[in-house]
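Asks: sequence-free structure coming up:
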């Protein structure tokens, strides 16, 4: 085993604002304990304090000063694995106001909305701060994440969670974060600068499309996070009808674990299925429009029951006479 270089820094530089630490566990850090049944416990290390469970107690002092990745035995013989919590572990166990964006979706947003160091990102709303943590880590201390949240109680929860994850000193927060109470449509014009990415985690993202178009730089990306198919349809059609964005790309991701023991290799019994749909589109340059789609919509796609936005080149169904010839082959 190679030894650690003697010139390696003992910890990640504080100015990186990574939310990650190296080296021995310190008082004030959060740790994650996992027992042999997979039950998880997150808490802050405090000198002289004890952690209690149905398997007895553990002294915080027995963890402080040790390198993470060890097993500790409680007073009643329970075994606990001790690590610092990863970002994906922190966000699913942190206190919540609003529902959180799950790690599988946050990863898709960071990758497919191309969030990069130094980017100027706007999100609405902040929720409980789960996605905010991923965005801040991606843009780094030299980027900017502006979060709009309508509800003060949600903003308070998000602020506490973000500050906890990044170990912000008392009275401070991540230098790249600007948390604002208010509506995105009203707040975007007041930023005084163009933005590179806009993430919409809200009930009615279609109502913000005009404001987002005005704020995004050419080539910028809008990403909507919606829960239902009706929301998905409305936001896709609104982006399409606007004319200043590329063809919207909708998708969802599913995560399934696997059971692997010798020859017993099969899908696991638990799966993280539908959490939300994601939609991305890129901003065209001023005065430019994307090429028109050459593939015609499916018959009835914009029929009399459809009441949403309608592309200009798609006629209303009432003006199209269906072919009712019974002699026509069904697969024609």
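Replies: It's in. A quick note: this is a predicted structure, and the numbers were derived from the prediction, not measured.
Asks: make it CA atoms for all contacts and neighbour counts henceforth
Replies: Will do.
Asks: pull out the buried positions in the one helix or strand residue 111 maps to.
Replies: In this structure, residue 111 sits in helix 103-112 according to DSSP states H and E. Residues of helix 103-112 classed as buried by neighbour count (16 or more other CA atoms under 10 Å): 103, 105, 106, 107, 109, 110.
Asks: out of those, which comes closest to residue 77?
Replies: residue 103 (33.3 Å; CA to CA).
Asks: gap between the closest one and residue 92?
Replies: 8 Å (CA to CA, to the nearest Å).
Asks: ranges for the strands of the stretch 201-332 of the chain?
Replies: Applying DSSP state E, counting those that start in this stretch to the stretch 201-332 of the chain gives strands spanning 216-226, 249-251, 255-261, 264-272, 277-282.
Asks: could I get these as JSON lines with distance to residue 64?
Replies: Shown next, in JSON lines, are the strands of the stretch 201-332 of the chain (distance: least, CA to CA, whole Å):
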{"stretch": "strand 216-226", "distance to residue 64": "40"}
{"stretch": "strand 249-251", "distance to residue 64": "44"}
{"stretch": "strand 255-261", "distance to residue 64": "33"}
{"stretch": "strand 264-272", "distance to residue 64": "34"}
{"stretch": "strand 277-282", "distance to residue 64": "41"}
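Asks: dump those strands to JSON lines, plus mean neighbour count and distance to residue 193.
Replies: Converted to JSON lines, the strands of the stretch 201-332 of the chain look like this (neighbours: other CA atoms under 10 Å; distance: least, CA to CA, whole Å):
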{"stretch": "strand 216-226", "mean neighbour count": "23", "distance to residue 193": "9"}
{"stretch": "strand 249-251", "mean neighbour count": "13", "distance to residue 193": "26"}
{"stretch": "strand 255-261", "mean neighbour count": "11", "distance to residue 193": "38"}
{"stretch": "strand 264-272", "mean neighbour count": "11", "distance to residue 193": "38"}
{"stretch": "strand 277-282", "mean neighbour count": "22", "distance to residue 193": "18"}
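Asks: the structure to be compared is supplied as follows:
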């Protein structure tokens, strides 16, 4: 007989919003904020005034209107703006979390999760925790039976990260501890038990021997470093313990996509192709109606503010024969 799922154990995105939940308030694609729902709480922004009490009981993903103006159709408020109430997924949490340190973004995180070969039930060791951006994605990858053990040498950062994980309902998946992994290595209790290890440290080569002893045979290590000199020293330290050493740099290029209007060529313009080619394409404002001389098209161009270098990701696999195997 199928046992009914306890509503309290549903993924956050499938629950209704309750007091104390963390909600990502989406104003537009580049303006979002994390808000903790409180019964008497109020959010004010350029779209109006939003009472938290109106959010409680709604599903994540709901569109809510401000309380300004006169009541309209379907409970909407005439003249009021609106926002969306989204669940704090790892991708959205990366965009709205408090930056206690420099963080990893989606492009790097995606490669880390894929190349660490994480599946539900895996055990992952991480150092350092920082702002918890990567930690949140690691937890989702190994859920519901897996576990992420994350370490930071800074007590206040570790405490703040622990609070964030509790607010987002990840305490059962993530254990946070204060420890200097560069100086002390990982705790002996994890020896040979980790499926993957991630290092984000100033001197990762000091922690690599300890990481090697923590990993199961064929486990994968990843080290993130902003400078190529750090990568070089790390690779040298990996050679006695690891094989298949590879380094990647992720450069993400995004594009703007806009609908535009092209004016049809007249007989005189068709006779002068050179002049026609020099005419600029005009982007059509939203809602503008095309006349008989215009046609719609989609124009694409690279964004002017694409993010450049963030760091280097070095992956290595725990060699079968330990220190007797050299990397190729």
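Replies: Nice, I can see it. On a predicted model such as this, the values are computed, not experimentally measured, just so you know.
Asks: which ones are touching the residue most central in space within structure 2?
Replies: By CA atoms, centre = their mean, the mean C-alpha position of structure 2 lies nearest to residue 91, the distance being 3.2 Å. With contacts defined as CA atoms under 8 Å, 6 or more residues apart in numbering, the neighbours of residue 91 of structure 2 are 106, 137.
Asks: show me what it lines up with in structure 1.
Replies: In structure 1, the residue paired with residue 91 of structure 2 is residue 88, using TM-score structural alignment.
Asks: tell me the secondary structure for that match?
Replies: Of the three states, residue 88 of structure 1 takes helix under DSSP: H, G, I helix; E, B strand; the rest coil.
Asks: would you mind measuring from it to residue 106 of structure 1?
Replies: Distance from residue 88 of structure 1 to residue 106 of structure 1, by CA to CA: 9 Å.
Asks: same check on residue 201 of structure 1?
Replies: Distance from residue 201 of structure 1 to residue 106 of structure 1, by CA to CA: 11 Å.
Asks: which parts of the stretch 51-200 of structure 2 are strands?
Replies: Taking DSSP E, counting those that start in this stretch as the criterion, the stretch 51-200 of structure 2 carries its strands at 62-65, 70-71, 77-78, 82-86, 123-127, 147-152, 174-178, 194-199.
Asks: what does the first one contact?
Replies: The one in question is strand 62-65 of structure 2. Counting by CA under 8 Å, 6+ apart, 50, 55, 76, 77, 80, 81, 82, 83, 84, 85, 86 sit against strand 62-65 of structure 2.
Asks: what lines up against the second one once you look at structure 1?
Replies: Think residue 55 of structure 2. Residue 55 of structure 2 maps onto residue 63 in structure 1, by TM-score structural alignment.
Asks: so who does the residue lying closest to that match once chain neighbours are set aside touch?
Replies: Once flanking residues are discounted, residue 63 of structure 1 sits nearest to residue 25: 6.8 Å by CA to CA, 6 or more residues apart in numbering. Listed by CA under 8 Å, 6+ apart, the contact set of residue 25 of structure 1 reads 63, 64, 65, 66, 67, 68.
Asks: by neighbour count, which of those residues wins?
Replies: When neighbours are taken as other CA atoms under 10 Å, the top entry among the contacts of residue 25 of structure 1 is residue 63 (23 neighbours).
Asks: for residue 94 of structure 1, see how far away that residue is.
Replies: Separation of residue 63 of structure 1 from residue 94 of structure 1 (CA to CA): 21 Å.
Asks: with residue 138 of structure 1 instead?
Replies: 20 Å.
Asks: where along structure 2 do the helices fall?
Replies: With DSSP state H as the criterion, structure 2 has helices at 90-96, 106-115, 133-142, 155-167, 181-184, 208-214, 228-238, 267-270, 273-278.
Asks: what span of structure 1 lines up against the last one?
Replies: With the alignment judged by TM-score structural alignment, no segment of structure 1 is matched to helix 273-278 of structure 2.
Asks: packing partners for that helix?
Replies: Contact here means 3 or more CA pairs under 8 Å, 6 or more residues apart in numbering; DSSP states H and E; on that basis helix 273-278 of structure 2 packs against helix 267-270.
Asks: before we move on, back to that, among the contacts of strand 62-65 of structure 2, which ones are buried?
Replies: 50, 55, 76, 77, 80, 81, 82, 83, 84, 85, 86.
Asks: now for these, which pair is the farthest apart?
Replies: Taking CA to CA as the measure, those span a maximum distance of 20.7 Å, between 77 and 86.
Asks: what's near enough to touch the counterpart of residue 19 of structure 2 in structure 1?
Replies: By TM-score structural alignment, residue 19 of structure 2 lines up with residue 27 in structure 1. If a contact means CA under 8 Å, 6+ apart, then residue 27 of structure 1 has 44, 45, 46, 47, 64 as its contacts.
Asks: quick one: map residue 302 of structure 2 onto structure 1.
Replies: By TM-score structural alignment, residue 302 of structure 2 lines up with residue 267.
Asks: can you check residue 137 of structure 2 too?
Replies: Residue 137 of structure 2 maps onto residue 134 in structure 1, by TM-score structural alignment.
Asks: what's the nearest residue to residue 141 of structure 1 if we skip its chain neighbours?
Replies: That would be residue 176: by CA to CA, 6+ apart, it lies 5.2 Å from residue 141 of structure 1.
Asks: now residue 128 of structure 1
Replies: Per CA to CA, 6+ apart, closest to residue 128 of structure 1 is residue 158, 4.3 Å.
Asks: give me the number of residues near that neighbour?
Replies: So residue 158 of structure 1, with other CA under 10 Å, has 28 neighbours.
Asks: pretty sure it contacts residue 125?
Replies: No. Applying CA atoms under 8 Å as the test, residue 158 of structure 1 and residue 125 come out as separate, 10.1 Å apart.
Asks: how close does the match of residue 55 of structure 2 sit to residue 164 of structure 1?
Replies: Distance from residue 63 of structure 1 to residue 164 of structure 1, by CA to CA: 19 Å.
Asks: before we move on, what about residue 214 of structure 1?
Replies: Taken as CA to CA, the span from residue 214 of structure 1 to residue 164 of structure 1 is 34 Å.
Asks: now residue 252 of structure 1
Replies: Distance from residue 252 of structure 1 to residue 164 of structure 1, by CA to CA: 30 Å.
Asks: quick check: the helix holding residue 111 of structure 1 aligns to which part of structure 2?
Replies: Counting by TM-score structural alignment, helix 103-112 of structure 1 falls onto residues 106-115 of structure 2.
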